[in-house]
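Novice: Structure of the sequence below:
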Amino acid sequence: MRTSTSIARAALALTVLVLSAVCSFPGASCTKVSYDDRALVIDGERRIILSGSIHYPRSTPEMWPDLIQKAKDGGLNTIETYVFWNGHEPRPREYNFAGNYDIIRFFSEVQKAGMYAILRIGPYICGEWNYGGLPAWLRDIPDMQFRLHNQPFEREMETFTKLIVNKMKDANMFAGQGGPIILAQIENEYGNIQSGLPDQQSATKYIHWCAEMANNQNVGVPWIMCQQSNDLPPNVLETCNGFYCHNFKPKENMPKIWTENWTGWFKAWDKPDYHRPAEDLAYSVAMFFQNRGSVQNYYMYHGGTNFGRTTGGPYITTSYDYDAPLDEYGNIRQPKYGHLKQLHAMLTSMEKHLVYGQQNETSFDDKVKATKYTLDDGSSACFISNSHDNEDLNVTFEGSTYQVPAWSVSVLPDCKTVAYNTAKVKTQTSVMVKKESAVTQGLKWFWLPELLKPFCTDRSGSFRRNELLEQIVTGADKSDYLWYKTSLTSGAEEEFTLYVNTTGHELYAFVNGELAGYQHSVNGPYIFQFQAPVTMRAGKNYISLLSATVGLKNYGASFELMPAGIVGGPVKLVRPDSSAIDLSHSTWTYETGLYGESIQIHLDKPNLEWSCHPAVPVNRPFSWYKALFHTPDGEDAVVVDLAGLNKGVVYVNGRNLGRYWPSYIAGNMDGCHRCDYRGAYKTWDNQEKCLTGCHEIGQQFYHVPRSFLNAGGLNTIVLFEEAGGDPTKVNFRTVVVGSVCINAEKGDAITLACANGGTISSIDVTSFGVAKGQCGAYEGGYESKPAMEVLSAACLGKESCTVHYTDELDSAGSEGSSVLTVQATC
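Specialist: Presented below is the predicted three-dimensional model:
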């Protein structure tokens, strides 16, 4: 009699035989990829996929090997990335595959590490990226409709998709060529917005065209579509995105794939920092695999930095840290990284059971269940989950009783012993600090004023219109800035209120060369009414309006139609008696960008005459500043502290680090005052929790990758200060591990570690029953002198150390608590 497992293996062998034709590249070590209802099938074997998102443009090529290796060391076997169309094709048929857009080099690093890869072409990606990755120049094409069935969009989308596919094929990157790519994605989260599009018939035709076009590329690996349950085309796999996907049920004969497990959330200038607890993230992963999941990807595993003008939103910060297991700078974030690493080790050890085992469930109530996976040889692996968010339970399963904390999953690789529980963190917490660097103190600043005079008349410009145009189409998103200029003649001096209706995001108004006012919109609808008192002199008057964007819309049905700038106006001069002069249909002259951008001041060319007067002007809007600094010693990540500035752009050695806006203070939200890993994590519907940074600077520190710096030499920082700030307060810091802490129970291994050559300088806390506080600032508890002595002897002066918690570390008076809290300083 044939067993269910042997039948399954025979079916898989037949599937692989059918697909073997795609693996016909001479000399290649082919990897055959197929699937069934349990898992991806790689070279005839079902596999679980533990993946993490690392976006190549949000880091640097020099960072990629370290990031990928840390992901592998953390227990992942796959790296996933979007493909960024507007970065690769900033202008039609002008391509960029250099530097941090060298996508082939990125996948080559994945392959060198011996890992698989998931290629998410999109090419619409969302991703908190300008226009969701779609180039703004698409809007210049006649009859263009984004993400609907129309020849202009489908032609451009297919052209770019083929370009990426052919680049991958030429580099032998698909699995059938011996490369790492085992899955490819077309479109992204279309099902989320499909019902909101203006033409449902066109939407259906489009999404089915996408699938057919993708399959015609013959990449030899399955294609996936995220969030496409309601209108799934044939020959693609549907997948789930969200904080939890264990209840996701794919279509028949498809494996359960989770393309985005959100490890945290992106941050806006006006929002505090989001943190998803390690316990909850681990719970979501364990629940997914308990419920027949097989492919899981963390979004993000490394978030990185939105260099340049890449942020979408708008109003999303330059930092894209995302509270990921690897922080913005590539440092290991503990305890999240270590807690997940232990879970990955458990899941990997249970792989055969999870993808081949017979599944049996025992429900104790609607939120408590045990799941057993049994192989033909009789071995088994189990999960016990408790989804109550406030009730710890004792669960009796197969004759043994297990204590399962609320909102947790216990993992029993042998169905007898709990080897891991998602709520019990057994790895250290590391508190990262920004250490001021002595080599960058007391910077000498030079400055140049932004040349505004040519923009404060209506004599020069790219073109003229008798109407107020939309900013993105008019400026082709070549700059954040677009000038609207007009003039009028007055018979006598007269007082007015200048009134401008704009879709923002910012507006500066100049009258006769003088700044009349400034305003920015709130992070929301972005529409606001600018008002400022102005004086019209007798004779000709010039009105110049500088509209600025802070990232472009990236999500939603017809998001590309959301306007920016002073489209349509009205623009009026209103007299005190309420009579008005409507300038909306006057002759307007248009000019994209700033003078400093056009001459590339950020490159600090030799012909620039910087002022070196000792009294550098501060709080002066529209100013460029420059200083020289030495590269900080060591290997720790470098950041520039811009707390004294207002709003603008920062460059180091000609590299654009991104927009800065440290004058924007994050608001107060309830989530800053409560944090409990138990219960569903959300970042909407007023369910925020575990936030930090209320009433603090939205973003103070900006990443300076070490590859941007000159080793052992001088570097140049250039600032464009748009709104007026104080550059003399700028300094550079390095990101280092400060305090490290761990909670241990009897029998646990207490492991403490610094980073980048740092050593443990002191043991600060060895206490039972710590009453309150957090790592770096614990309070209360009963100190264990034996633990202090043992840990001091084992750890001081070392980069890492491990001590096992035995009776030797106990102390009289510690009987009231079984948890030993240890804190050390690196």
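
Novice: CA only for contacts and neighbour counts going forward, please
Specialist: Noted.

Novice: Looking at this protein, which helix is longest?
Specialist: Taking DSSP state H as the criterion, the chain has its longest helix at helix 151-170.

Novice: Name the surrounding residues that touch that helix.
Specialist: Contact partners of helix 151-170, identified using Cα atoms under 8 Å, 6 or more residues apart in numbering, comprise 85, 104, 121, 123, 138, 141-147, 174, 177, 213, 217, 219.

Novice: What about those residues, which are in helices?
Specialist: Judged by DSSP H, helices contain the following of the contacts of helix 151-170: Trp85, Ile104, Met213.

Novice: Now render those as CSV, adding distance to Lys256.
Specialist: Formatted as CSV, the ones in helices among the contacts of helix 151-170 follow (distance: Cα to Cα, whole Å):
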residue, distance to Lys256
Trp85, 28
Ile104, 29
Met213, 24
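
Novice: Show me what the next helix or strand after the longest helix of the chain is packed against.
Specialist: Note on helix 151-170: by DSSP states H and E, the next helix or strand toward the C-terminus is strand 181-186. In terms of contacts (3 or more Cα pairs under 8 Å, 6 or more residues apart in numbering; DSSP states H and E), strand 181-186 is packed against strand 116-122, helix 200-215, strand 223-226.

Novice: ok, then the element right after strand 181-186?
Specialist: Counting by DSSP H and E, the next helix or strand C-terminal to strand 181-186 is helix 190-193.

Novice: That next one: which residues count as buried?
Specialist: Tyr190, Gly191, Asn192 (16 or more other Cα atoms under 10 Å).

Novice: One more, so I can put them side by side:
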Amino acid sequence: MSALTYNQNSFILDGKEIRLLSGAMHYFRTVPEYWEDRLIKLKECGFNTVETYVAWNLHEPEEGQFVFEGIADIETFIKTAEKVGLHVIVRPGPYICAEWEFGGFPYWLLTVPNIQLRCYNQPYLEKVDVFFDVLFERLQPLLRSNGGPIIAIQVENEYGSYGNDQKYLQYMRDSIQKRIGQELLFTSDGPAPSMLNGGMIEGVFETVNFGSRAESAFEQLKQFQPNAPLMCMEFWHGWFDHWGEEHHTRSSESVVETLDSILKQNGSVNFYMAHGGTNFGFFNGANHNEEVYQPTITSYDYDGLLTESGDVTEKFFAVRKTFEKYVELPEMKLPPVTLKKQYGEVILGERVALLDSLNQLSSPLESRTPLTMEEYGQGYGFIVYETMIKGAYGKQKITVQDIHDRGQIYLNGEYAGLVERIGGRSSIEVDITEVETKLQIIVENMGRVNYGPFLNDFKGITQGVRAGNQFLFDWTVYPLPLNDLSPLVFNSDEAKKNHPYLHRGSLHVDEAADTFIDMSGWTKGVVFVNGHNLGRYWEIGPQQTLYVPAPFLQKGENEIVILELHDHKESIRFVDQPVLG
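Specialist: Predicted structure coming up:
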């Protein structure tokens, strides 16, 4: 089969003109058991292509340790897309943004000596090349020229929004080209002159990203690339949410108005996101607008054509109807709706204090100063810093300089206050009256920045801790990635407010179905079901429920563990509808 090419007006595949109608779906945000269901639904909406990013941090969580199983099995995802009749566009990064932790970069990149991200920097390029060697060896058989479904591959990602290092972009172009042969390469950028100037690469097809004003966006693209077809690589028909914001939605009428404008101009389109899915675990990203740190919520519903749990929406049908004006579509045959169940209340009768469980969950490390998570070899989750203050200092200000991202402070086991990056609160007032005072700080990594100029987002305590103006030294540190809770010893003690506790209960099911845990009434924390980290909840919303896909459950008893940081309740409810606003 021939590679995807193009003339002045159209894409060409196997000698025929083709309009790419693509929908974005990230394999790493949907459980593998549901990939086929979601892909069939995209096909039935009228799409002929699916697009996915590649999350480097999922595939190389520690340097030299590669993972391509389970939710990281990109090969099976691509083969499934081919099975249901979809072409595939792959955006391998190495940087992807995607509202994903660190824009897809693995945390350990920050520890590489002399590294500079997203530019022609030898230490950085060496790590990218190692990953690309492994990744493209797996993608090679799936390329169009080898009989597979991959028809196009992106170079970098929206680079014009970040920099203008053409030597770097040319290196990335050549790096991918030598691994894939003659497949179509492309870039994508915002439709502004600075972005197109910074992100375009000689010999590489350019696309633009936008959510409205298609005529002006395409007109700008034509000025830079006059002899090629038009494509919107990210049509933003929905949006993502930060904690503390309103849930974003966009009307079907507004979406199809812009879509119609794209198609009228003979444009191709990739819906971002056709199916959003979920930021399971600690993989949500964050934004930083130079003033405020803005972590992204667990749900990546995106107000897409399919909901977070894969149901078709009104927007889905409106988009298919618009497609039908321009292309002939077969009769729609949707798969059955995935079963949803309201399992009701679960009592959480057992609990254990996090600070009493440090030696069960972690091995202590010693350091003169409180180092960052990365320097202790930790990527995600929480970390506890502990030191002794010797001397009755009296009234003092405890300052945690540049905390990333949220710290709860304890003196001799008693809660003293909160410091957090959001809002810039770095100090609390205390009264140190004992000859020896144990200071403990529990720090949560709430997601590394995934977009913009502040990507170098170290986590934990990044500069130091002071009592007054005196820096404190000699620290014992407990990394808490919380990837194995089995060593915990639960009891029935009463939980103290503002002290983190892990609560445990059991859900009995006769039939596993999709469900949602209603966390309204709780304050802030993380939920685990049968060892699966569902992600974070927070009372400030907008998200109030956490999605539990049926494959995370089993017939019979299911272990539910909740890490609550502040205000403890006795039960949770399993409901059959999400609450995202």
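
Novice: Any chance you could compute the TM-score here?
Specialist: These two chains, once laid on top of each other, score a TM-score of 0.89 by TM-score structural alignment, normalised by the length of the second structure; 550 aligned residues with a Cα RMSD of 2.6 Å.

Novice: returning to what we had before: need the helices and strands packed on strand 181-186 of the first structure in a markdown table with mean neighbour count and distance to Tyr555 of the first structure, can you?
Specialist: Shown next, in a markdown table, are these (neighbours: other Cα atoms under 10 Å; distance: least, Cα to Cα, whole Å):
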| stretch | mean neighbour count | distance to Tyr555 of the first structure |
| --- | --- | --- |
| strand 116-122 | 24 | 13 |
| helix 200-215 | 18 | 16 |
| strand 223-226 | 24 | 14 |
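
Novice: Out of those, flag the one nearest Ser521 of the first structure.
Specialist: Among these, strand 116-122 comes nearest to Ser521 of the first structure, with 30.8 Å by Cα to Cα.

Novice: my read: Gly596 of the first structure touches Leu448, true?
Specialist: No: using Cα atoms under 8 Å, Gly596 of the first structure is not in contact with Leu448; the gap is 9.4 Å.

Novice: Would you map the strands across the stretch 201-350 of the second structure?
Specialist: Using DSSP state E, counting those that start in this stretch, the strands of the stretch 201-350 of the second structure run over 205-210, 231-236, 268-275, 286-288, 293-295, 344-347, 350-353.

Novice: Show me the one of the ones you listed that comes nearest Lys569 of the second structure.
Specialist: Closest to Lys569 of the second structure of the strands of the stretch 201-350 of the second structure is strand 344-347 (Cα to Cα; 9.3 Å).

Novice: mean shift between that closest one and the first structure?
Specialist: Compared with the first structure after the fit, strand 344-347 of the second structure shows a mean deviation of 3.4 Å (mean Cα distance after the TM-score superposition for the first structure).

Novice: which helices and strands sit right next to that strand?
Specialist: Packed against strand 344-347 of the second structure by the contact rule (3+ Cα pairs under 8 Å, 6+ apart) you find strand 501-509, strand 571-575.

Novice: so how far is Ile68 of the first structure from the residue mapped onto Val319 of the second structure from the first structure?
Specialist: Aligning on TM-score structural alignment places Val319 of the second structure opposite Leu340 in the first structure. Remark: distance between Leu340 of the first structure and Ile68 of the first structure (Cα to Cα, to the nearest Å) = 16 Å.

Novice: How about Asn218 of the first structure?
Specialist: Asn218 of the first structure is 28 Å from Ile68 of the first structure, by Cα to Cα.

Novice: Compare these two (neighbour count), which wins?
Specialist: Applying other Cα atoms under 10 Å to Asn218 of the first structure and Ile68 shows that Ile68 carries more neighbours, namely 27 against 11.

Novice: Mind listing what's buried along the one helix or strand that one maps to?
Specialist: Taking DSSP H and E as the criterion, Ile68 of the first structure maps to helix 64-73. Neighbour-count burial for helix 64-73 of the first structure, counted by 16+ other Cα under 10 Å, picks out Trp64, Pro65, Leu67, Ile68, Gln69, Lys70, Ala71, Lys72.

Novice: So which elements touch the helix or strand that comes right after it?
Specialist: The first helix or strand that comes after helix 64-73 of the first structure along the chain, using DSSP H and E, is strand 78-82. Applying 3+ Cα pairs under 8 Å, 6+ apart, we find strand 78-82 of the first structure packed against strand 49-54, strand 116-122.

Novice: The shortest one to helix 64-73, inter-axis angle?
Specialist: Spelled out, that is strand 49-54 of the first structure. Interaxial angle, strand 49-54 of the first structure versus helix 64-73 (axes from the mean of the first three to the mean of the last three Cα atoms, to 10 degrees): 150 degrees.

Novice: Strand 49-54 of the first structure vs the second structure - mean distance after superposition?
Specialist: Averaged out, strand 49-54 of the first structure is 0.6 Å away (mean Cα distance after the TM-score superposition for the first structure).

Novice: do stretch 153-160 of the first structure as well
Specialist: Following superposition, stretch 153-160 of the first structure is found to deviate from the second structure by 1.4 Å on average (mean Cα distance after the TM-score superposition for the first structure).

Novice: so who does the spatially most central residue of the second structure touch?
Specialist: Centre of the second structure computed as the mean C-alpha position; nearest residue by Cα atoms, centre = their mean is Trp100, 2.6 Å away. Taking Cα under 8 Å, 6+ apart, we find Trp100 of the second structure in contact with Asn279, Phe283, Asn284, Gly285, Ala286, Asn450.

Novice: Going by distance to Lys395 of the second structure, which of those wins?
Specialist: Ala286 (35.7 Å).

Novice: Could you measure from that closest one over to Tyr537 of the second structure?
Specialist: Note on Ala286 of the second structure: its distance to Tyr537 of the second structure, by Cα to Cα, is 15 Å.
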